[in-house]
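> quick one, structure for this:
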Amino acid sequence: MLSSSSSERWLSRGLLDVLIRAGLIAVLAIACFRVFYPFLNLMVWSLILAVTLYPLQVGLKDKLISKDGHAATLIVLIAIAIIIVPAYLLGAAIVEPVQQAMGTVESGEFQIPPPAESVAHWPLVGQRLYDFWSQAATDLTGVAQKFAPQLKDFGVALLKAIAGVGSGLLMFSVALIIAGVIMAYGDKGHRSAVQIASRISGPERGPRITQLCTATIRAVAQGVIGIAFIQMLLVGVAFVIKGIPGAGLLALGVLLLGIMQLPATLITVPVIVFVFATEGVSVVAIIFSIYVFVAGLADNVLKPLLLGRGVDVPMPVVLIGALGGMVTGGIIGLFVGPVLLAVGYQLFWQWVEDQPQVASSDDSGQS
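Got it, this is the predicted structure:
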């Protein structure tokens, strides 16, 4: 038998050993996180892309290509080509008009047409817009000098935005390559994910949580991109039929806004104003404006129908997770938010449903 003092010393020594081990593990975890943190966004993007594109690899493997590595390589090459070619065409389409505009301004041949008389009768801003437009049409140099600081700030912001887009495309391309490596070992990766989830939440819930995370990522990716693509078609066709200048670029902008979860009205409303300003009020302009404005709001109807399909979680949970994640974490948060909220929702209701049936047993005993 151990005395009380010796047992206390043994307990204190055991507690000290536990604290030392926990401290060392915490230090190791923090050090590993600091080393891995610069690559966190890249790896999260790679994992999202791998989970989203993996069904395509399975289809290619079953029908055309026998090896996982070859199928993943083909998907990555096609995806990079789909990104680079439109990016090059978009850059060329932007640079060439800018160069032509700069040459026109330098030659002094650039003239702004005077506004229509109907602009002055627009409610609230009509007279101010008419006066400013008239001044720009008669004295463009004076207007440019008046707003020189604002134009300079706008130019700097535009250059930063273009640089950000370039770096984003580069990171996305690298993430695609890493996603191809992950897809090449898709079966092993799935087993590892199930093992990790089972170790955290138990062997019964692990496979369910893994399946839920996978389905949520795919549903958000397909829902967001699919909705943005449908909206681009609805708006872009109207722009092309109406003959709006730069209709293709504007439609591409609608697609990008849809992916970033921003309203398409940022593009459709200025286009509507442009049509009324250049053509005046007519039946065709009114029909075009109503259609384009409604098409710009189509995502509000499509999201409840498409977002979250195939996920064993109510659609509002996925939608709130996507919007909240977008606000807090940007584009990556658009995918991470629904996953976290869906997993939390499932764990919460499992905890609620797993409560012991105390009341029913007491009732049976009293009876």
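> please make it C-alpha for all contacts and neighbour counts, starting now.
Will do.
> so which residues make contact with stretch 226-241?
247-248, 250-252, 254-259, 288, 292, 295-296, 298-299, 302-303, 306 (C-alpha atoms under 8 Å, 6 or more residues apart in numbering).
> which of the residues in it are buried?
By 16 or more other C-alpha atoms under 10 Å, the buried positions in stretch 226-241 come out as 226-236, 238-239.
> adding secondary structure, write those residues out as a markdown table.
Formatted as a markdown table, the buried residues of stretch 226-241 follow (DSSP: H, G, I helix; E, B strand; the rest coil):
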| residue | secondary structure |
| --- | --- |
| 226 | helix |
| 227 | helix |
| 228 | helix |
| 229 | helix |
| 230 | helix |
| 231 | helix |
| 232 | helix |
| 233 | helix |
| 234 | helix |
| 235 | helix |
| 236 | helix |
| 238 | helix |
| 239 | helix |
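> isn't residue 217 right up against residue 48?
Yes: under the criterion of C-alpha atoms under 8 Å, residue 217 makes contact with residue 48 at 6.8 Å.
> look at the two and report which has more neighbours.
residue 217 (24 against 21; other C-alpha atoms under 10 Å).
> kindly reformat the buried residues of stretch 226-241 as a markdown table containing distance to residue 80.
Output for those, formatted as a markdown table (distance: C-alpha to C-alpha, whole Å):
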| residue | distance to residue 80 |
| --- | --- |
| 226 | 19 |
| 227 | 22 |
| 228 | 20 |
| 229 | 18 |
| 230 | 22 |
| 231 | 23 |
| 232 | 21 |
| 233 | 22 |
| 234 | 26 |
| 235 | 26 |
| 236 | 24 |
| 238 | 29 |
| 239 | 28 |
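> next, give me the two most distant ones among those.
226 and 239 (19.9 Å; C-alpha to C-alpha).
> buried sites along the helix or strand hosting residue 330?
Element membership for residue 330, per DSSP states H and E: helix 315-353. Neighbour counts using 16+ other C-alpha under 10 Å place 315, 317-319, 321-326, 331-343, 346 of helix 315-353 among the buried residues.
> any idea how many residues pack against the spatially closest residue to residue 346 that is not a sequence neighbour?
Once flanking residues are discounted, residue 346 sits nearest to residue 313: 7.6 Å by C-alpha to C-alpha, 6 or more residues apart in numbering. Residue 313 has 17 neighbouring residues, counting by other C-alpha under 10 Å.
> could you also give me the structure for this second sequence? I'd like to compare it with the first:
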Amino acid sequence: MVTLRQPRDVAQILLSVLFLAVMIVACLWIVQPFILGFAWAGTVVVATWPLLLRLQKILFGRRGLAVLVMTLLLFLLFIIPIALLVNSLVDSSGPVIRSITSGEMTVPDLAWLHSIPLVGERLYGAWHSLLEMGGSAIMAKMRPYIGATTTWFVGQAAHIGRFMMHCALMLVFSALLYWRGEHVALGIRHFATRLAGERGDAAVLLAAQAVRAVALGVVVTALVQAILGGIGLAISGVPYATIFTVVMVLTCLVQLGPLLVLVPCIIWLYWSGDTTWGTVLLVWSCVVGTMDNVIRPVLIRMGADLPLILILSGVIGGLIAFGMIGLFIGPVLLAVTWRLFAAWVHEIPSPATDPDVLLHELEELEEKNQQ
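This next block holds a predicted model:
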């Protein structure tokens, strides 16, 4: 007996897929204002979940008290410093932006070059020879680009209202995730298992490890080094210490370290004759510049070492795509993708055959086929 196969209803399948796509896009459109805040909260909660469990044990096993303490800690140690940093950056950069965009900024005379032994007069003469050859004209041509670039960078930090909204959402979502963290994690693992079986569940666990590795080993280390370096700059009397602190956050995130900012400030203090505070900042910089070698191994316990280019791309790309909040989300997204890709590649053993032997075998096979 021949069983006739029922033809597929192509129109029904297309309309079903179209309906599901429209529903997904509509849902994403609705929750779009909350995605960044939720992603930030998820990163923070995953990174600090062991601390929550320890607090819960200390507080007689009460989850509510532990959630309250963690939320207050996030507000005091994370939100307030970043908000003050952004406000101070905008306030300090205002005169610089006005000076650049209004055309009041001129090429400096650099009269202090005279005080350099042996080569000071030559450097001063060479500098003014450059100015006479068109240095002012070059400055006039570069001023619009400098102003536009500086305005763009400061504009990323100037969206205080949007940034504070994400901070508030991060706090709210963090409290909710702390409260129902086990259920949320189980739901995500269940969904991943439904999509890809055991591989999906393993992918979620690897993603959590990558998030914790970046959040603790990269972001926290960078913030600690930058904040301590900024404290040293402020105590030593270096002007625009807040702006230098922001720059140190960036240099630490891309694994260049805080010394890239601290060393010029030390040189400036010695050059201006303030040798006492210059020495203090020198000693403090030695401590701050090397503390990442102690902090990072303690924080990254799962050994998720990440390539430098990955962190650099995540920081710069996250800043361009999402603004200031992208400094934290960008490296995390790339790290998660990298860990999942690496796990997928290493599911099979690497090729052990010598390339020359393999090529020779291929040549022999081609000769046999031609015969």
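> TM-score them against each other, please.
In this superposition the chains share a TM-score of 0.65, using TM-score structural alignment, normalised by the length of the first structure; 319 aligned residues with a C-alpha RMSD of 4.8 Å.
> find the residue at the geometric middle of the first structure.
Nearest to the mean C-alpha position of the first structure, counting by C-alpha atoms, centre = their mean, stands residue 331 at 3.6 Å.
> and that one, what does it touch?
residue 260.
> now do the one 4 residues further on
Neighbour list for residue 335 of the first structure: 48, 217, 220, 221, 322, 325 [criterion: C-alpha under 8 Å, 6+ apart].
> now check the second structure for the residue matching the second one.
Meaning residue 217 of the first structure. Aligning on TM-score structural alignment places residue 217 of the first structure opposite residue 211 in the second structure.
> now its match: how far from residue 341 of the second structure?
Using C-alpha to C-alpha, to the nearest Å, residue 211 of the second structure is found at 15 Å from residue 341 of the second structure.
> state the distance from residue 146 of the second structure to residue 291 of the second structure.
Distance of residue 146 of the second structure to residue 291 of the second structure, computed by C-alpha to C-alpha: 35 Å.
> sorry, slip of the keys, the one I care about is residue 282 of the second structure.
Distance, residue 282 of the second structure to residue 291 of the second structure, by C-alpha to C-alpha: 14 Å.
> which of the two has more neighbours?
Remark: of residue 282 of the second structure and residue 291, residue 282 carries more neighbours, 20 against 14, as counted by other C-alpha under 10 Å.
> and the closest residue to that one other than its chain neighbours, which of the three is it?
Using C-alpha to C-alpha, 6+ apart and skipping residues adjacent in sequence, the residue nearest residue 282 of the second structure is residue 266, 6.3 Å away. Under three-state DSSP, residue 266 of the second structure falls in the helix class.
> what number of residues lie near residue 266 of the second structure?
Neighbours of residue 266 of the second structure (other C-alpha under 10 Å): 24.
> contacting residues around it?
278, 279, 281, 282.
> so the last one is in which element?
Here residue 282 of the second structure, judged by DSSP H and E, is contained in helix 275-290.
> what does that helix contact?
225, 228-229, 232-233, 236-237, 257-259, 262-263, 266-267, 269-270.
> likewise stretch 130-146 of the first structure?
Against stretch 130-146 of the first structure from outside (C-alpha under 8 Å, 6+ apart): 111, 112, 113, 114, 115, 119, 120, 151.
> hmm, which two among those residues are most spread apart?
Largest separation among those by C-alpha to C-alpha: 120 and 151, giving 25.4 Å.
> more crowded one of the two?
residue 120 (16 against 13).
> any idea how far the more buried one is from residue 78 of the first structure?
Using C-alpha to C-alpha, residue 120 of the first structure is found at 52 Å from residue 78 of the first structure.
> now swap in residue 340 of the first structure and tell me
Here residue 340 of the first structure is placed at a distance of 31 Å from residue 78 of the first structure (C-alpha to C-alpha).
> then residue 280 of the first structure?
45 Å.
> of all the contacts of residue 335 of the first structure, which comes closest to residue 172 of the first structure?
Nearest to residue 172 of the first structure, judged by C-alpha to C-alpha, of the contacts of residue 335 of the first structure is residue 48 at 11.2 Å.
> which one in the second structure is aligned with the closest one?
When the second structure is aligned by TM-score structural alignment, the residue opposite residue 48 of the first structure is residue 43.
> surely its match meets residue 210?
No: Residue 43 of the second structure is beyond contact range of residue 210, at 9.9 Å (criterion: C-alpha under 8 Å).
> next SSE after the helix holding residue 282 of the second structure?
Helix 275-290 of the second structure is succeeded, C-terminally, by helix 292-299 (DSSP H and E).
> distance between that following helix and the chain's centre?
In terms of C-alpha atoms, centre = their mean, to the nearest Å, the centre of helix 292-299 of the second structure is found 18 Å from the chain centre.
> for it, buried residues please.
Neighbour counts using 16+ other C-alpha under 10 Å place 292, 295, 296, 299 of helix 292-299 of the second structure among the buried residues.
> same question for stretch 193-206 of the second structure.
In stretch 193-206 of the second structure, counting by 16+ other C-alpha under 10 Å, buried: 193, 200, 201, 202, 203, 204, 206.
> tell me which element the fifth one falls in.
If you go by DSSP H and E, residue 203 of the second structure is part of helix 181-214.
> from residue 155 of the second structure, how far off is the match of residue 48 of the first structure?
In this view, residue 43 of the second structure and residue 155 of the second structure are 25 Å apart by C-alpha to C-alpha.
> and what of residue 360 of the second structure?
Here the criterion is C-alpha to C-alpha. By it, residue 360 of the second structure lies 60 Å from residue 155 of the second structure.
> what do you get for residue 358 of the second structure?
As for residue 358 of the second structure, its distance to residue 155 of the second structure is 56 Å (criterion: C-alpha to C-alpha).
> cool, residue 50 of the second structure as well?
For residue 50 of the second structure, the distance to residue 155 of the second structure - C-alpha to C-alpha - is 36 Å.
> the two - which one has more neighbours?
Remark: of residue 50 of the second structure and residue 155, residue 155 carries more neighbours, 14 against 11, as counted by other C-alpha under 10 Å.
> show me what contacts that one?
If you count contacts by C-alpha under 8 Å, 6+ apart, residue 155 of the second structure has none.
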